[in-house]
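Engineer: okay, predicted coordinates and the sequence, questions at the end:
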Amino acid sequence: MVKEEEGIIIEILEGNMAKVKVGRHGECKNCGACPGDSALIIEAQNLIGAKAGQRVAFEVKETNMLMAAFVVYIVPLIAILLGVIAGKAIAMKFGYSVRGFQIVGGTLTFILSILNIKIFDKFAHNNKKMQPVITRSLS
């Protein structure tokens, strides 16, 4: 499924890409993932050759949005849980303080999940299938 949004091109980039200023909408109020209340700036494929200053419509695949939300919100929680479980198992096996190993295990796996988010972000940024696509000019 594809979601259509609107924005204004603020800069043309190399490789048929453009920076688009996107206004917030109702769903943004409930999320809170992005800082501030102002507009968001994204990079989108500019296959129609739109120019800076033009108001455009662009499409974002909802599966990409769901995958990104899963990686950013759910994976760290799962990582912490697995780290706590692994920490407990290691502590019990060697006869150490369970709580300390749980804290260390959860912290280490959380840090690894943050690194995973950074890797996913680079992958998504470089993967054309994950990028929004400008579909038409509105002005």
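Structural biologist: Good, I have the coordinates.
Engineer: going forward, measure contacts between C-alpha atoms and count neighbours the same way
Structural biologist: OK.
Engineer: tell me where the longest helix sits in this structure.
Structural biologist: helix 98-126 (DSSP state H).
Engineer: next one for the comparison:
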Amino acid sequence: MTEQGYVRAVRGGMAMVETIQTEACSQCSSRGACQMMGGERMRVVPAINEAGAKEGQRVIIAARRSTVMGAGFLVYMVPVMALIGGAVVGKAYGPDYGFEPQSAAVLLGVGLLAACWLAISRFSKRMAGNKNLAVRVIRIVKDTQDGGADAVDQCSAGV
């Protein structure tokens, strides 16, 4: 999955790339959720600067589709499954422990949801340093004489 953006800053081997949501979001079934939850179309993404881009240059950044899809599943589906699973188990086994079925369903569902969010947060922090999962600057887009961005300077590093 690729996006185009502008390098706003370079720090060591990392580039801070400002992007506008386009290709990746157009194919996402949850594309409207970002806007509803206060997200903006403009994003600044830290990316490994494999192309050697400098501040102000237009670049192409890329992330592995499997990484994006896996992260989406982890963030969206796993918490929902924890909530539903906890509610089902709480309703079934709550009366055995002196709880009303609906109270047990709510307590266990919300409890597992909270535990799931905590686990995902810790997992996310642990995976943040994994360079195989990182976004990368793969190309520098060169502007042509007429102001367009037709010519692309290819980076030798693949994604």
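Structural biologist: Okay, I see it. Remember, it's a predicted structure, so these values are computed and weren't measured experimentally.
Engineer: and the lengthiest strand in structure 2, what's buried?
Structural biologist: For structure 2, the strand with the greatest residue count under DSSP state E is strand 2-11. By neighbour count with 16 or more other CA atoms under 10 Å, strand 2-11 of structure 2 contains the buried residues 2-10.
Engineer: ditto for stretch 73-86 of structure 1
Structural biologist: Result for stretch 73-86 of structure 1 [16+ other CA under 10 Å]: buried residues 75-77, 79-86.
Engineer: can you redo the residues you listed as CSV with secondary structure?
Structural biologist: Shown next, in CSV, are the buried residues of stretch 73-86 of structure 1 (DSSP: H, G, I helix; E, B strand; the rest coil):
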residue, secondary structure
V75, helix
P76, helix
L77, helix
A79, helix
I80, helix
L81, helix
L82, helix
G83, helix
V84, helix
I85, helix
A86, helix
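Engineer: re the thing from before, any buried residues in the longest helix of structure 1, and which?
Structural biologist: The neighbour-count check on helix 98-126 of structure 1 (16+ other CA under 10 Å) flags 98, 101-102, 104-110, 113-114, 116-117 as buried.
Engineer: ok, so of the buried residues of stretch 73-86 of structure 1, who is nearest K61 of structure 1?
Structural biologist: V75 (20.5 Å; CA to CA).
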